[in-house]
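Chemist: Here is my input, please return the structure:
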Amino acid sequence: MEKNNRTIVNAWCMYDWANSVHALVIVSSIFPVYFSATAHGASGTSDIDFLGFQIKSSVLFSYTVSTAFLITALLVPLCTAIADITGKKKRFMQFFCYTGALSCMLLYFFTKDTLIPSVFLFGLSLIGWAGSIVFYDSYLPDIATEDKYDHYSARGFSLGYLGSVLLLLFNLSMILAPQFYGITNKAIPARISFFTVGVWWILFAQIPFHYLPDGDSVKRKSGSWIFNGFKELRKVFDRLKEQPYLAKFLTAFFIYTMGLRTVMYVATIFGATELKLPSQSLIITVLLIQLVGIAGSYTFAWLSGIIGNIYALMTGVVVWIGICAGAYYTTEAMEFYIVACAVGMVMGGMQSLSRSTYSKLIPENVTDTASYFSFYDVTEKIAIVIGTFIYGGVEHLTGSMRNSILALLVIFVCGLILLSRIPSRKVYHFQLDRNQN
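Modeler: A predicted model of the protein is given here:
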């Protein structure tokens, strides 16, 4: 495939435009607020009866995220193995995309009476989103040269921020002015928002689905597809012994992603439950995060060009440590907004730079990029499972989300220490050039 082809690269970036509405509307803004307002026990408390267990609604939200990503981590090796054998990488990307989008559309029927099936639909939407991202990410080394990874990755995240903001603005207009649309039931605008996410996701995903190739098939290996999938992960794991920098990066990535992605999934619940902020304020805050995030993605791509990827990532982790410290002491709405702006600056930038850094560290002679990105995404999903489980578990045991934030702060500190063990390519080449001169 021709690399750096403008049409193919732009089509690839459009999947960020298509799927990011799920991350914004379902994960970060409208759905968590609606969930917090709807998931109540018979007495009106936050403790609800879920499958015979009494559990706080915020803890249930965290555990649902953990379970969904655990299932994804188990599914990904099987799917990438079949994709490698059949050369149908795009087909699996489509399958997960449509699964997630249809689950979002069915969340239109989420009411107090349909809480249990709606929780399962929420989990299924996460599986669909996360599964499709595995195959989406694996296209980056196929369509671009290494010197373009940071730029194209940042472009994708920026398009995702922009597209999701446009849909959120439309949904927000329904929530704030339902009478303009002839809506009298106050719960309907939020439920329509869930439906529009599915429609938007499917509609714009057709652009990358049209232009991206299926992928190259490889000779079928002996044994079952299931075991071959996990064998591929084991093969990548064994190769890490020969690639110490890649191994060190994945270890650091695993740790700081626990904190980063957990914040992404629980920030709105924290504002709604701990700070008692009104729904409109929370949604507008998330909108602000998205707008700041566009600048953040390009800022980190620019920063990596000056000081190198590793030092740019370390800078981001330091900011995350400050965010956790600030959030722990946050009691007022304005303080929450300031913390949210800081989150926006580092959220997308860190994710974008992590993806491109990993792409750079993959050996150039590797052809089975789906297997490498399967390993990357399984690492990320397990990190999310552990991070959200720790967050929910600490709150469950102590009764306070603020203690959960302290746990995240410790996680980020560990991530910073691990990143500091990796030499930056930028500094290495600078020193090499200076010695030669």
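
Chemist: going forward, measure contacts between C-alpha atoms and count neighbours the same way
Modeler: Noted.

Chemist: The residue nearest the centre of the chain - nearest residue in space that isn't next to it in sequence?
Modeler: The centre of the chain sits closest to residue 261, judged by C-alpha atoms, centre = their mean, with a distance of 6.2 Å. Among residues not flanking residue 261 along the chain, residue 384 sits closest, at 6.2 Å (C-alpha to C-alpha, 6 or more residues apart in numbering).

Chemist: mind checking how far that neighbour is from residue 50?
Modeler: 22 Å (C-alpha to C-alpha, to the nearest Å).

Chemist: Could you do residue 16 as well?
Modeler: 34 Å.

Chemist: what's the neighbour count on the closest residue to residue 24 other than its chain neighbours?
Modeler: In this structure, residue 24 finds its nearest non-sequential neighbour in residue 164, 6.4 Å apart by C-alpha to C-alpha, 6+ apart. As a burial measure, residue 164 scores 27 neighbours (other C-alpha atoms under 10 Å).

Chemist: same thing with residue 399?
Modeler: Residue 399: 13 neighbours (other C-alpha under 10 Å).

Chemist: Could you do the one 10 residues further on as well?
Modeler: Residue 409 has 22 neighbouring residues, counting by other C-alpha under 10 Å.

Chemist: List the residues that contact the residue nearest to residue 226 when sequence neighbours are not counted.
Modeler: In space, and not counting its chain neighbours, residue 226 is closest to residue 78: 5.0 Å by C-alpha to C-alpha, 6+ apart. Neighbouring residues of residue 78 by C-alpha atoms under 8 Å, 6 or more residues apart in numbering: 225-230.

Chemist: compare with the first, here's sequence two:
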Amino acid sequence: MNKPVLPVNSPKVINAWCSYDIANSAYILSVNTVLYPIFYQQVTQNAFGSEMIPFMGLSIRNTVLYEYAIALGYFIVILLTLSLSGIADMGGYRKRFMQFFTLLGSLACIGLYGFNGANIGLGLLLPMVAVLGFAGSLVYYNSFLPIIATPDRHDRISARGFSFGYAGSMLLLIFNIFSLQNYELFGFSDKLEAIRFSFIEVGIWWLVVSQIAFYYLREEHKKVQLDTTIFTRGFHEIFKVLSYIKKHKAMYRFLLSFFFFSMGVQTIIIVASLFGKAELGITDTKLIMTILIIQLVAILGAVVFGRVSSRFGNKTSLLWMLAIWVFVCFSAYSVHDEYQFYALAALVGLVMGGIQSQARSTWSKLIPSDTTDTASYFSFYDSTEKLAIVIGMLGFGIIEHLTGSMRNSTLLLSLFFIVSFVIIAVTKLKKEEPSLV
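Modeler: Just a heads-up that it's a prediction; the model follows:
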């Protein structure tokens, strides 16, 4: 096994690692969360004259079809990351795979410019590929955290990374909003054309800003035999890690809890703007401003809960946040005006920033300190999250399809958070790392 050659706890390396959150968060915020769902709804309705789209012999609501496509994209991520992570650990290919998925995702994002509503296949395929690039790169990005810092610093560093991402992506979104509201000033024919051009901007941003992390992150490469057995050997690494996880109750219980609350958190992030538009009739401009509020509060949430975890332990911090998420879901069911929606959005931002950063740092502390299989360990972490997104999005979409309302789907999400709370509450986390408990 190759040993990492990065200096531990180096401020320069840590900040470079955090900068990748600025790069890829621009996609997940500007495109995946805000602009593309709004653009997709509008252009498909313009093209087909209704929110119902004929697809493979069926008539499906445009939002439901999008939810299914994203779910399929994340399922493909699971298959690929589990296949490649063992190889990355064997040969020291974490950075190379991270670069590959970054290139794939950024090019798919740029390609969204060509979607006009009528070519619905392209409008579903490219977001799937972009999601594959985004989520695939995160596996290898996250796997560097245990390499670049000691466990006692993971909470703060993870929180810093997410804070960087929230702040950087927010700045780009503000520029995109400005160009959207002043589309004539930038030479666009209408607002939809301005949104389409923003896909190119985000794709280039993702590709260019990521080079900071790629410049500073490095690892030794071990020569591995590139033949038909490489996947077999890669899976051997994965099964070795799986065997370790199964023997340690804290690890597999945390993954189970992470699975349930990720079904709720990630689904809410993806469908938030769709919910505001479909259920409350909130205008696109107000929806975008709401997302900006969420991002601002998320920075605070990441920092605050990072400090809470450092003082009271990750378990206590996670339990507090899960309780708030349950409240959010029940409140979403009864929200009926935009001001209630704004208040709820601020609360979502607080716990979104906290739970994303602290889940990552908790898992990094649970990983054995002497392992070189960090990509394999994080492949289970990220695959758990992506499987949660698949099931969460499918469940949300099915209930919306059957009942005709997203409100009913929020009750399903509350159940996920309750189950996660119970699992964490009865789990004794690793004694060797006191900051966990």
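
Chemist: Neighbour count for residue 384 and residue 50 of the first structure, which is higher?
Modeler: Using other C-alpha under 10 Å as the criterion, residue 384 of the first structure and residue 50 rank with residue 384 on top: 28 against 15.

Chemist: Kindly list the longest helix within the second structure.
Modeler: Longest among the helix segments of the second structure by residue count, using DSSP state H, is helix 249-280.

Chemist: in the first structure, what residues pair with that one?
Modeler: Here helix 249-280 of the second structure aligns to the first structure at residues 244-275, judged by TM-score structural alignment.

Chemist: ok, now stretch 302-320 of the second structure?
Modeler: Counting by TM-score structural alignment, stretch 302-320 of the second structure corresponds to 297-315 in the first structure.

Chemist: Report the distance from the matching stretch to the chain centre.
Modeler: 19 Å (C-alpha atoms, centre = their mean, to the nearest Å).

Chemist: same check, this time on stretch 36-43 of the second structure
Modeler: 20 Å.

Chemist: before we move on, the earlier item: I'd like the distance between the residue nearest to residue 261 of the first structure and residue 51 of the first structure.
Modeler: For residue 384 of the first structure, the distance to residue 51 of the first structure - C-alpha to C-alpha - is 24 Å.

Chemist: how about the strands in the first structure?
Modeler: Under the criterion DSSP state E, the first structure contains strands at 47-50, 53-56.

Chemist: I'd like these as JSON lines, with distance to residue 36 of the first structure appended.
Modeler: Conversion of the strands of the first structure to JSON lines gives the following (distance: least, C-alpha to C-alpha, whole Å):
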{"stretch": "strand 47-50", "distance to residue 36 of the first structure": "11"}
{"stretch": "strand 53-56", "distance to residue 36 of the first structure": "10"}
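
Chemist: from those strands, which stretch is densest packed?
Modeler: Counting by mean count of other C-alpha atoms under 10 Å, strand 47-50 has the highest mean neighbour count of the strands of the first structure, with a mean of 18.

Chemist: Give the aligned range of that one in the second structure.
Modeler: Using TM-score structural alignment, strand 47-50 of the first structure pairs with 52-55 in the second structure.

Chemist: which strands and helices sit next to the longest helix of the second structure?
Modeler: Counting contacts by 3 or more C-alpha pairs under 8 Å, 6 or more residues apart in numbering; DSSP states H and E, helix 249-280 of the second structure packs against helix 36-48, helix 230-247, helix 284-312, helix 338-366, helix 374-403, helix 407-425.

Chemist: picking that back up, quick one: the residue nearest to the centre of the first structure and residue 382 touch, right?
Modeler: No - Residue 261 of the first structure is not in contact with residue 382 according to C-alpha atoms under 8 Å; the separation is 11.0 Å.

Chemist: show me what contacts the alignment partner in the first structure of residue 189 of the second structure?
Modeler: Per TM-score structural alignment, the equivalent position to residue 189 of the second structure in the first structure is residue 184. When contacts are counted by C-alpha under 8 Å, 6+ apart, residue 184 of the first structure touches residue 178.

Chemist: again, but for residue 64 of the first structure
Modeler: 119-120, 122-123 are the contacts of residue 64 of the first structure under C-alpha under 8 Å, 6+ apart.

Chemist: So which of the residues you listed is the closest to residue 91 of the first structure?
Modeler: residue 123 (21.5 Å; C-alpha to C-alpha).

Chemist: Aligned to the closest one, what sits in the second structure?
Modeler: Match for residue 123 of the first structure (TM-score structural alignment): residue 128.

Chemist: neighbours of its match, just the number please.
Modeler: Count around residue 128 of the second structure with other C-alpha under 10 Å applied: 25.

Chemist: what do you get for residue 334 of the second structure?
Modeler: By other C-alpha under 10 Å, neighbour count at residue 334 of the second structure equals 12.

Chemist: The first structure: which residue goes with that one?
Modeler: By TM-score structural alignment, residue 334 of the second structure lines up with residue 329.

Chemist: swap in residue 159 of the second structure?
Modeler: That one, residue 159 of the second structure, aligns with residue 154 by TM-score structural alignment.

Chemist: Neighbours of that match, how many?
Modeler: 30.

Chemist: is it true that it touches residue 299?
Modeler: No - in this structure residue 154 of the first structure lies outside contact range of residue 299 using C-alpha under 8 Å: 9.0 Å.

Chemist: That concludes my questions; thank you for your assistance.
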